[in-house]
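**Student:** my questions are about this predicted structure, shown below with the sequence.
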Amino acid sequence: MARSINKLSALKVRQLSEAGRYGDGDGLYLYISKLGTKSWVFRYRDRATGKHRDKGLGPLRDISLEQARQAARDARMVLRAGMDPIDRRRQERSESARERASAVTFGYCADRYIAAHAASWRNEKHGKQWRATLDTYAAPLLPMPVASIETPDVLRVLEPIWSTKTETATRVRQRIEAVLDWAAARKYRHTENPARWRGHLDKLLPQPTKLKKVTPRAALPYAELAEFMSELRARGGLSARALELQILTATRPSEVAGARWEEFDLAAGTWTIPGERMKAGKPHRVPLSPAALTLLRALPRLHGEDHAYLFPGSGKNPTMTTAAPLKLLKEMRPNVVSHGFRSTFRDWAADMTAYPREIAEEALAHALSDKTEAAYRRTDLFTKRASLMADWARYCETVPGEVAHIGQARKARHTASA
């Protein structure tokens, strides 16, 4: 006897309201929930387990009786072909997702990653540098479907620069890995990250620490500093004043170039550099010596603006770039770089004074390597650093011929009082 089918009618489907399951025949059912919602389900027996499975076909508001019957017929055809209708639908969705992912490029993912993390970075410049690194060194990956990138693709980017530009190559690898991890989290990739280091690329590339040759930044010997400062002060222009302020405060070139008047309290003799402009990401207070205060008070100030830059730029740059003081320095001392004056300061503090090491390190805003000590440090040693910076400024102003003698006397004085 033939199985009874098409038991329901469109009218009956509309009239039914009591919660339950109503069969149309051959596995098709109308389900009415306790809340009164109606939906279509195709019930069949799993050929492997023998258990019933229900494949949802959609709600009545979207799927008519005839459409539901056709969907049930399609499901029965899948069963007759030896496949499971639910598993087949999952496979189709997975294939569709893979097709969509194949159209998503690495460059698109890099843009989305940068946008997602921009708020956590110190400044807009960091995001631009992040993408510029990929544009310069990972250009072959940018148009590639992110789902198809594998280890050989990553190696083609890294191997040409791994030994010659090791630090840059390491940064490129880290950024590729971050973008691919983001893509995996977004389901654009379904395989392991080919840019990961541990347990993967560390087997294919030499350790960066064995390749990097650390070259100290060229620094002026502190014994030559007084003569240099005398020449620098004879120079006019904002570039000379920016370099002079950097030396007197032992700060980084970028910290001086981006300085705003609002960061300075000249009455208190304090310069507070905000965390977003510091390498460690934390605000840093700089004690201003009398020489530094004299320099600052002599700088031109546009209409008394507190929010203006100390060293305004030109054209598209709102502030002076670090290249301007460096260019001046190259004219005066071709073999020295601006950042090297921090080394000059550090060597002077170690050789010519008795200040404790942590005072000099705090003056340079260096992070403590000892995490336990860092956790218990509750002061920035400002008062002691103020004394150190005042001594440093006096040293910078010393008559060149008297540098060694005065420096040695100052060290003896600190040693005696320690």
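**Tutor:** Sure, I can see it.

**Student:** rest of the way, CA atoms for contacts and neighbours
**Tutor:** Fine.

**Student:** residues contacting the residue nearest the centre of the chain?
**Tutor:** For the chain, the residue nearest the mean C-alpha position is Trp121 (5.6 Å; Cα atoms, centre = their mean). The contact partners of Trp121, taken as Cα atoms under 8 Å, 6 or more residues apart in numbering, are Gly127.

**Student:** included below, for side-by-side comparison, is a second structure:
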Amino acid sequence: MPKRAKELSAIEVKRLAEGVHPVGGVAGLYLQVVGQGKSWLLRATVGAKRREIGLGAYPEVTLANAREKAAHTREMIRQGVDPVEQRKALRAELVAAQKRGLLFADAVDLFAPIKAKKLSAGKYREQWRDSLDKYAVPELGKMLVGDISRDDLLRVLRPLWDAKTVTADKLRRKIHEVLEHAAANGHRSGDNPARWEGNLKSEFSEVSAATENYPALQLKDLPRWWEALSRRDGMGAAALRFQTMTATRAGAVRYMSWSEVDLPGRVWTVQPGRQSSKISRRDGPRRVPLTDEMIALLEALPRQERSDLVFWAPRGGALSDATLGKVMRTLHDADVKAGGAGFVDAKTGEAAVPHGNRSAFKVWASEKAGYDWNLSEAALWHKLGNKVEQAYARTDMLDRRKAMMSDWCRCLRGDVAPKLVALLGGAA
């Protein structure tokens, strides 16, 4: 029979030197002293395993408390319970409960920097979470991610879907990613309520890239707006002028480089996959014919040392996505302040935005100037026809587009294009 340890008093325990000392009262109870640190241990055999079970620090856990906890632990072992495994299970349950308690707003905060690493620098990295903060977080932010249901998603998406279908679908995809990340980390289980197939698809119409209309300039306002823009200095105003003349996307212009420009050949070429171009790597390069007005603008631009960017920010790097929009708003506000009507979309009355300039070009080309639909589609970098037609397409109609873009530049200045004069029977 093992020797029974002497039952130490509280004073004797307090005086113990460094080492591991039996304190008596309960078999296997020890005080471990390491430097200034002291803690309680219970040595016991659990099944076939020899365990050292921590019972807390001394003096926070007194001698009397330690003996009480040791006796209780011994009784658990006699009943066939492994205290160490039980403690692990309780800790795991606590961690799981804490994870299940994650709020949607916190889930967005956790996932946003992870998503940012997967995105190219620029507006998508900077603004990825904007629609989440604007539309989803106000409704879902204080909800536990594990409690968010399909009905909650419908409450967020329904008010947006008809008016801003593309924005609503992008928002749905972002919520889906946030909830997927939360589920992967144990914060929720079950189906993702933002899933499209077999779920939200039955509630909403299919998404088309052309569904959402951006506020566009009215053709009657174009010359007045262009004159106001032409009086403004600065790189942002120059970029907006070039974006409007070329009818390209703002991102393609903001990251435009001099290496893409062939001034003698009068063409700007953007390769597939180039940042913010929205040209798939599976597609071919996109070419833009440069008119006299475009070339004059480019030749007048100051160049930045050690940078190939055509339009650059004062502190270096590309212009932000907000820069061109700010110029548009400034022009609108200034016109209103001067007693004008501003520059607003004919249908919605909203102030026009840079992307809406592409719509203005499309309306002008197809309805006013009488240019072929496919010609203006090529200028907008849209895919033409069905997949079979796209497979056999071998031209981007660059030469034919040169005349169209020259006429468009004349329209911006308020001149009547030659093609339009012909359509009007020669009347200017």
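**Tutor:** Happy to help now that I have it. It should be emphasised that the depicted structure is a prediction, and the values quoted were computed from it without experimental measurement.

**Student:** give me the TM-score for these two chains.
**Tutor:** Remark: TM-score between the superposed chains equals 0.60 [TM-score structural alignment, normalised by the length of structure 1]; 342 aligned residues with a Cα RMSD of 5.1 Å.

**Student:** still on that earlier bit, what is the aligned counterpart of the residue nearest to the centre of structure 1 in structure 2?
**Tutor:** Matched across to structure 2, Trp121 of structure 1 falls on Leu119, judged by TM-score structural alignment.

**Student:** and its match, how far is that from Gly342 of structure 2?
**Tutor:** 36 Å (Cα to Cα, to the nearest Å).

**Student:** and if you look at Gly198 of structure 2?
**Tutor:** For Gly198 of structure 2 relative to Gly342 of structure 2 (Cα to Cα), the value is 45 Å.

**Student:** also Thr269 of structure 2?
**Tutor:** 34 Å.

**Student:** which one's more surrounded, those two?
**Tutor:** Using other Cα atoms under 10 Å as the criterion, Thr269 of structure 2 and Gly342 rank with Gly342 on top: 22 against 16.

**Student:** so the more buried one lies in a strand, does it not?
**Tutor:** No: looking at Gly342 of structure 2 with DSSP: H, G, I helix; E, B strand; the rest coil, it is coil, so not inside a strand.

**Student:** in stretch 357-368 of structure 2, what counts as buried?
**Tutor:** Asn357, Arg358, Ser359, Ala360, Phe361, Lys362, Val363, Trp364, Ala365, Ser366 (16 or more other Cα atoms under 10 Å).

**Student:** brain fart, stretch 285-293 of structure 1
**Tutor:** Across stretch 285-293 of structure 1, burial judged by 16+ other Cα under 10 Å covers Arg285, Val286, Pro287, Leu288, Ser289, Ala291, Ala292, Leu293.

**Student:** just the helices in the stretch 201-350 of structure 2 please.
**Tutor:** 222-230, 235-246, 250-254, 292-300, 321-337 (DSSP state H, counting those that start in this stretch).

**Student:** secondary structure class for Arg51 of structure 2?
**Tutor:** strand.

**Student:** that one and Leu41 touch, don't they?
**Tutor:** No: taking contacts as Cα atoms under 8 Å, Arg51 of structure 2 lies outside contact range of Leu41: 9.6 Å.

**Student:** ok, those two, which is more surrounded?
**Tutor:** Set side by side, Arg51 of structure 2 and Leu41 show more neighbours around Leu41, with 23 against 16, by other Cα under 10 Å.

**Student:** can I assume the more buried one sits in a strand?
**Tutor:** Yes: under three-state DSSP, Leu41 of structure 2 falls within a strand.

**Student:** what residues are up against it?
**Tutor:** Applying Cα under 8 Å, 6+ apart, we find Leu41 of structure 2 in contact with Gly28, Leu29, Tyr30, Leu31, Gln32, Glu52, Ile53, Gly54, Leu55, Gly56.

**Student:** can you put those residues in JSON lines and add distance to Lys402 of structure 2 and neighbour count?
**Tutor:** Below are the contacts of Leu41 of structure 2 laid out as JSON lines (distance: Cα to Cα, whole Å; neighbours: other Cα atoms under 10 Å):
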{"residue": "Gly28", "distance to Lys402 of structure 2": "93", "neighbour count": "19"}
{"residue": "Leu29", "distance to Lys402 of structure 2": "92", "neighbour count": "26"}
{"residue": "Tyr30", "distance to Lys402 of structure 2": "91", "neighbour count": "25"}
{"residue": "Leu31", "distance to Lys402 of structure 2": "90", "neighbour count": "24"}
{"residue": "Gln32", "distance to Lys402 of structure 2": "87", "neighbour count": "21"}
{"residue": "Glu52", "distance to Lys402 of structure 2": "84", "neighbour count": "16"}
{"residue": "Ile53", "distance to Lys402 of structure 2": "83", "neighbour count": "16"}
{"residue": "Gly54", "distance to Lys402 of structure 2": "82", "neighbour count": "17"}
{"residue": "Leu55", "distance to Lys402 of structure 2": "84", "neighbour count": "20"}
{"residue": "Gly56", "distance to Lys402 of structure 2": "82", "neighbour count": "16"}
